[in-house]
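> here you go, sequence then predicted model.
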Amino acid sequence: MRAHLATLGPAAVASAAVALALHGLILRPRMLTWGATRDEAARSYPGDELIPGAGSSSTMATTLPAPPSRVWPWLAQMGCDRGGWYSWDRLDNGGRPSANGIVPQWQSLEQGQRLASVPGGRAWFTVAILVPERTLVLRDDTRLPSGRPFDPFHGPPPRAFISSVWGFHLEPVGTGTRLVVRTLGRSRPRVLTGPMDLMFWEPAHFIMQTRQFHNLRARQRRTA
């Protein structure tokens, strides 16, 4: 029995090391560049300059069956207090279904505008860059562990924080649209936020972003 227990520890450590290596070398790179070409993943995009010294990033992409002029209105009305996020609504929209059509009163969008990221508006994204039918970059600056927003342009950042951008970039391709989504994040203290990126935030973003891609495609096909 003692011999069995003695060999169990090293075996478990070895298995964990193999699993981490597979995740780091194979699964994670694919997850962070899901659907994107090598050129798309390597390019710089508007908004990259907003997070200097980023410690995390991803570039995911999909092709939507509609031109940018028809894709843009869906992006312009995003927000918890607007059209939702077109992802898993129970997780990021308070259970309220995201919009299934274009709502005119949600089409007004301007730089500096706040879009609620959680029900009730206690946290939000700020529209950082806005080029209609081309680029929409949302910025989030959050104190840790409270989850309260802070202004990154007035005074030094908090001791513990996350600053990130979520950028949507549209390019016409044939009769459709290539939608490339770039995220960049900077956070402190990295000894805590780094493992959280690997274990939670990156997988969560992958799950939510691929769902958003799926639902945007479905809405485009339905309204075509």
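Yes, it's here.
> all contacts plus neighbour counts: C-alpha atoms, from now on.
Fine.
> where does the closest residue to residue 219 other than its chain neighbours land in three-state SS?
Taking C-alpha to C-alpha, 6 or more residues apart in numbering as the measure, residue 219 lies nearest to residue 100, with 6.8 Å between them; neighbours along the chain are not counted. At residue 100, secondary structure determined by DSSP: H, G, I helix; E, B strand; the rest coil is coil.
> check residue 11 too.
Put simply, residue 11 is helix when judged by three-state DSSP.
> for it, give its distance to residue 1.
15 Å (C-alpha to C-alpha, to the nearest Å).
> between these two, which has more neighbouring residues?
Just comparing residue 11 and residue 1: by other C-alpha atoms under 10 Å the higher neighbour count belongs to residue 11, 11 against 5.
> here comes the other one, which I'd like you to weigh against the first:
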Amino acid sequence: MHTDRFARGPSVSLVAAASLGAYTALVRPRLLTWGASSDEVARAYPGDELVPDADGSSTMATTLPAPPGEVWPWLLQMGCNRAGWYSWDRLDNGGRPSADRIVGDWQRLVVGQRLDAVPSGDAWFTVAVLEPQKTLVLRSSVVLPFGRPFDPSSGTVPGAYVDSIWGFHLAPAAEDMTRLVVRTRSRSRPRLLTRPLDVLFWEPAHLVMQTRQFHNLLTRVSARA
């Protein structure tokens, strides 16, 4: 019995290691580049320089059936206590439905403005780059493990943190359509803790949330068009 138990142990470990290796080599690259072309993945975008030594990055994309000028207002009004994030509202908007119309009061946005990340307002994104009808980059810098925001420009970096950007980049496409490319970049410490969480949780979670946002933006833009 002891021999069988020890024989099974290494087999389970080998299967787990092989599964993780296959995920890392085959699945993860597709997960991080969902919908994006090789050119879009390789391209540099405004805001990338804010996290120059990124530990993690993703580039996802979709095509929307309207020109950039009609897509841009939907992005301008994003945020909790505003239009929401057009994703899974129970997870990222306190259960409140994201807006299904353009609201004039939410169309004013400036660099440095805070957008609530949660309904309580205890965490937020900061507008880091704003180029009308082209680029909107949001930055989030939080202390781990409690998610308290900090200012990365202060020169004081916590021992445990995540500093990340979430960038939305619009480009005209054929037949009055828009190519929407979403680029994320992040740097986090301590890497021994944050890397497993990134690979096994945050990256798949981002795919789920981002593709849902793409779907809901497509629905809204199509209806308005």
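Now that the structure is in, tell me what you want to look at. Remember, predicted model here, so these are calculated numbers, not experimental data.
> which bit of structure 1 covers stretch 137-145 of structure 2?
The aligned range for stretch 137-145 of structure 2 in structure 1 is 137-145, by TM-score structural alignment.
> which positions within that stretch qualify as buried?
Going by neighbour count (16 or more other C-alpha atoms under 10 Å), the buried part of stretch 137-145 of structure 1 is 137-144.
> now render those residues as JSON lines, adding secondary structure and distance to residue 155 of structure 1.
Shown next, in JSON lines, are the buried residues of stretch 137-145 of structure 1 (DSSP: H, G, I helix; E, B strand; the rest coil; distance: C-alpha to C-alpha, whole Å):
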{"residue": "137", "secondary structure": "strand", "distance to residue 155 of structure 1": "23"}
{"residue": "138", "secondary structure": "strand", "distance to residue 155 of structure 1": "21"}
{"residue": "139", "secondary structure": "strand", "distance to residue 155 of structure 1": "17"}
{"residue": "140", "secondary structure": "strand", "distance to residue 155 of structure 1": "16"}
{"residue": "141", "secondary structure": "strand", "distance to residue 155 of structure 1": "13"}
{"residue": "142", "secondary structure": "strand", "distance to residue 155 of structure 1": "14"}
{"residue": "143", "secondary structure": "strand", "distance to residue 155 of structure 1": "14"}
{"residue": "144", "secondary structure": "coil", "distance to residue 155 of structure 1": "17"}
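> could you pull out the strands for structure 1?
Counting by DSSP state E, structure 1 has strands at residues 56-64, 114-116, 124-131, 135-143, 161-173, 176-188.
> can I get those strands in CSV with distance to residue 206 of structure 1?
Formatted as CSV, these follow (distance: least, C-alpha to C-alpha, whole Å):
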stretch, distance to residue 206 of structure 1
strand 56-64, 9
strand 114-116, 21
strand 124-131, 19
strand 135-143, 17
strand 161-173, 13
strand 176-188, 11
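> residue in structure 2 matching residue 198 of structure 1?
Aligned against structure 2 - with TM-score structural alignment as the criterion - residue 198 of structure 1 pairs with residue 199.
> residues in contact with that match?
Not one residue lies near residue 199 of structure 2 by C-alpha atoms under 8 Å, 6 or more residues apart in numbering.
> one more time with 10 Å
Residue 199 of structure 2 is in contact with 23-24, 28, 56, 205, counting by C-alpha atoms under 10 Å, 6 or more residues apart in numbering.
> can you check residue 131 of structure 2 too?
Each residue near residue 131 of structure 2 by C-alpha under 10 Å, 6+ apart is listed here: 46, 110-111, 137, 169-170.
> in stretch 68-75 of structure 1, what's buried?
Counting neighbours by 16+ other C-alpha under 10 Å, stretch 68-75 of structure 1 gives 68, 70-75 as buried.
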